[in-house]
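Enquirer: Task: produce atomic coordinates for the following.
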Amino acid sequence: MLKRIAVTELCLGMYIHEFCGSWMDHPFWRGRFLLDSERDLQRILDTNIHEVWIDVGKGKDVAPGQVSQTVEEVEAEAEAQLLAVVEAQPMVARASLEDEVRRAHKLCTRSKQAIVAMFCDARMGQAVEVEHAAELVEEISNSVLRHPNALISLARLKTSDEYTYMHSVAVCALMIALARQLGLSEEQVREAGMAGLLHDIGKMAIPDSILNKPDKLTDAEFATMRGHPEAGARLLLGGGRISALVLDVCLHHHEKYDGSGYPHRLAGERIGLFARMGAVCDVYDAITSDRPYKRGWDPAEAIRKMAEWKGHFDPLLFQAFVKSVGIYPVGALVRLQSGRLGVVMEQHEKSLLTPRVKVFFSTRTKMPILQEVVDLAKLAGRDKIVARESVEDWGFKNIEELWSGRERGEGSLFD
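Expert: Coordinates of the predicted model:
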């Protein structure tokens, strides 16, 4: 049985099942282990992780009277928080997902090339070409305007070796979508996009041995990596012509709403609006992307987990973010009441609970079925989403091909 407890309640002999927070918040290469070392206990207490899941079937239980929550209780809370945002309408798509994905494939290629060149210049001490960056933001903004989910979802499929560069493209698109969801002016939308594009430029000051390490970082390496916001601010200040808002996001996108973030432990609205937006967008893309040492989470699972992280994000901005990407984002694997499994293809223009889903598998026969796109808004009372599902649990391969048209050459869906 799993229970969620505060890290201050941890004791030796407990079995840690999962840390409550992004894996970027702690230096452990493993997520599940028996806590049998005082050093490991202290390392956990020294991180910004406030809560953990323990498995009481594999280790010690909490003492009588200690506060804990079961999986069912925590998921009910997260579900209630997410359902609280379903009344608001997400953005209406102006182009079909299929059409915009085709454009976005080409844009991703051009964007990666531009970001690689820009970041390499920064590493060599050269100023960021603001005009070129602005042109790229404009292209990304136009794509998000044509369809809010195509480029965002496609950029999530980055390989681990291109993560640093494509992460910047993804966060740029997410910031643009969130800014529009908040009703900001088009000038502010583009400013948000520029901030997303440049938020991680400080990683160019981090040694490649740390930046591209295929395993979890040591404590010392983790401390070095945490210096990238301040390094980025220095790079941008040295080049000039960068707005204060963009600089603020670069410096403060790892701050947390409860004040436990870095580098300055700002809390609440002491963190600028764009930096609070950047915190949400940065984490979402990071945890849904594959890394050398960890598979990315399913997008719907990522949204649910982020809803559980108390104090991490501005709650109102997180709700707006959910409206912009959906409770079940494009590419999420879901189970329908009919027993079919499918991937989310597109959000409905008026309800976050009734997306278009491509069904492809029966949970009853455990066999593939004829692929078909169903509009859940038209099946009200007859079929609906009843659960999120894990791609790894089902053993599906290359599931993104079902919605993206992107072939990875790694075998079929059911290999």
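
Enquirer: only C-alpha atoms for contact and neighbour calcs from this point on.
Expert: OK.

Enquirer: can you pull out the strands in this protein?
Expert: 2-6, 15-19, 33-34, 51-55, 69-70, 333-336, 340-346, 356-362, 367-375, 385-388 (DSSP state E).

Enquirer: Following up with a second sequence; could you model it the same way so I can compare the two?
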Amino acid sequence: MFIEAMECPNDEFSGRRFYVQSDEMLRAILATSAAYALVNPHKSMVGAGPDTTAGRQAEEQAHTLEVVSQSAHALRDGFAAARSGRFEAGTLGPIADNISDRIEADPDVFLKVTRLKTKDEGTYVHSLAVSALMMRLARLLHYDEDAVRELGVAGLLHDVGKLMVPNAVLNKNGGLDTDEKRLMRTHPELGYRLLRDQGGVSNTVLDVCRHHHEALDGSGYPLGLKAGQISREVRLATVCDVFEALTSARPYKRPWETRDALNWMFERGHLFDKKLVIRLGSIFS
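Expert: Predicted structure coming up:
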């Protein structure tokens, strides 16, 4: 059938005036917030030529949606294995490869798809998005491919400590109280200890897990490290983590526009590495 219009924001689904040509395209449409789509029955019957650009965009989005969904389920299994002491870091490499392919294909589409995460899968899809951003940024900074993949795994695992934080706190509507904030701030150290005790986890992955909430001026946590004590890899992870959090919908806030998030971070050079913020911004059209 030929779709004339979708009743949803352009930044959620950019396709307009196109043929639905596959089940993947249909799934991409169903994943949006649109309650209605305007179908042109005449064009659907006569088989008028499709809008190939919109069709390609829809297929790209559908493919990315499928990869993100499968990767989120695989990451959930990886987190469960870590909690039970059966974790093997090598099992996450293929997940990193798959999402790296998707963000390389189209960073804007990848970020749009990850914005569709539900409350239950929020931590997993957030970790996928952070991982993909870290790999894309690392390539821009000319890291070799082994290091890129290691950073991808680090991104996947940076929030594994949230397994020990109650869902009532993770998914709370509204701001956290003092005790809840204190509990939330334990997740980097808890995740670090969990991974350290597993064995076979690289120092880079451990550092990213433990220090991704540190800030250049020493105001971060859990150790209050200052600029000279924070590695470039951790700085990279922090920039990607905060950007993804700002541009995502949360129970307590609306998502920020990409430009607003980048500007906010750039203006806070006492917290974030401004050079990395600039390079991160170059990823998006």
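
Enquirer: so which of the strands of structure 1 gets nearest residue 234 of structure 1?
Expert: Each of the strands of structure 1 has some distance to residue 234 of structure 1 by Cα to Cα; the shortest is strand 15-19, at 32.2 Å.

Enquirer: Report the buried residues of the closest one.
Expert: Across strand 15-19 of structure 1, burial judged by 16 or more other Cα atoms under 10 Å covers 15-19.

Enquirer: which one of those is nearest residue 228 of structure 1?
Expert: residue 19 (23.2 Å).

Enquirer: Quick check: the aligned residue for that closest one in structure 2?
Expert: Aligned against structure 2 by TM-score structural alignment, residue 19 of structure 1 finds no counterpart at all.

Enquirer: Does residue 19 of structure 1 touch residue 45 like I think?
Expert: No: Residue 19 of structure 1 is beyond contact range of residue 45, at 11.8 Å (criterion: Cα atoms under 8 Å).

Enquirer: ok, the residue positioned nearest the centre of structure 2 - contacts?
Expert: Among the residues of structure 2, the one closest to the centroid is residue 129, at 1.6 Å (Cα atoms, centre = their mean). Going by Cα atoms under 8 Å, 6 or more residues apart in numbering, residue 129 of structure 2 touches 111, 114, 244.

Enquirer: Among these, which ones are in helices?
Expert: 111, 114, 244 (DSSP state H).

Enquirer: what ranges do the helices span in structure 2?
Expert: 23-30, 41-46, 52-84, 93-105, 107-114, 122-140, 145-157, 167-170, 178-184, 187-198, 203-211, 232-246, 258-266, 274-281.

Enquirer: Give the aligned range of the fourth one in structure 1.
Expert: When helix 93-105 of structure 2 is aligned against structure 1 using TM-score structural alignment, it corresponds to residues 134-146.

Enquirer: ChimeraX command to pick out the buried ones of the ones in helices among the contacts of residue 129 of structure 2?
Expert: One line in ChimeraX is enough to select the buried members of these, burial here meaning 16+ other Cα under 10 Å:
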select :111,114,244
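
Enquirer: counterpart of residue 135 of structure 2 in structure 1?
Expert: That one, residue 135 of structure 2, aligns with residue 176 by TM-score structural alignment.

Enquirer: Correction: the previous question concerned residue 188 of structure 2.
Expert: That one, residue 188 of structure 2, aligns with residue 229 by TM-score structural alignment.

Enquirer: Same question for residue 214 of structure 2.
Expert: Superposed on structure 1 with TM-score structural alignment, residue 214 of structure 2 falls opposite residue 255.

Enquirer: Count residues in the vicinity of residue 131 of structure 2, would you?
Expert: 30 (other Cα atoms under 10 Å).

Enquirer: Give me the distance between the closest residue to it other than its chain neighbours and residue 244 of structure 2.
Expert: Residue nearest to residue 131 of structure 2 in three dimensions, not counting chain neighbours: residue 155, with 3.9 Å by Cα to Cα, 6 or more residues apart in numbering. Computed as Cα to Cα, to the nearest Å, the residue 155 of structure 2 to residue 244 of structure 2 distance reads 12 Å.

Enquirer: any common contacting residues for those two?
Expert: Common neighbours of residue 155 of structure 2 and residue 244 (Cα under 8 Å, 6+ apart) are residue 130.

Enquirer: Out of the strands of structure 1, which is the most enclosed?
Expert: strand 340-346 (a mean of 25; mean count of other Cα atoms under 10 Å).

Enquirer: Residue 277 of structure 2 pairs with which position in structure 1?
Expert: Residue 277 of structure 2 maps onto residue 318 in structure 1, by TM-score structural alignment.

Enquirer: For that match, which residues are in contact?
Expert: Counted by Cα under 8 Å, 6+ apart, residue 318 of structure 1 has contacts residue 280.

Enquirer: Stretch 68-79 of structure 2 aligns to what range in structure 1?
Expert: So stretch 68-79 of structure 2 sits over residues 108-119 in structure 1, by TM-score structural alignment.

Enquirer: which residues touch residue 77 of structure 1?
Expert: residue 308.

Enquirer: mind checking what it lines up with in structure 2?
Expert: When structure 2 is aligned by TM-score structural alignment, residue 77 of structure 1 is left unaligned.

Enquirer: Just the buried residues of stretch 99-114 of structure 1, please?
Expert: Buried-residue list, stretch 99-114 of structure 1, by 16+ other Cα under 10 Å: 100-101, 104-105, 107-108, 111-112, 114.

Enquirer: Now the aligned partner of residue 233 of structure 2 in structure 1: closest residue in space that isn't a chain neighbour?
Expert: Superposed on structure 1 with TM-score structural alignment, residue 233 of structure 2 falls opposite residue 274. What sits nearest to residue 274 of structure 1 in space, not counting adjacent residues and going by Cα to Cα, 6+ apart, is residue 249, at 6.1 Å.
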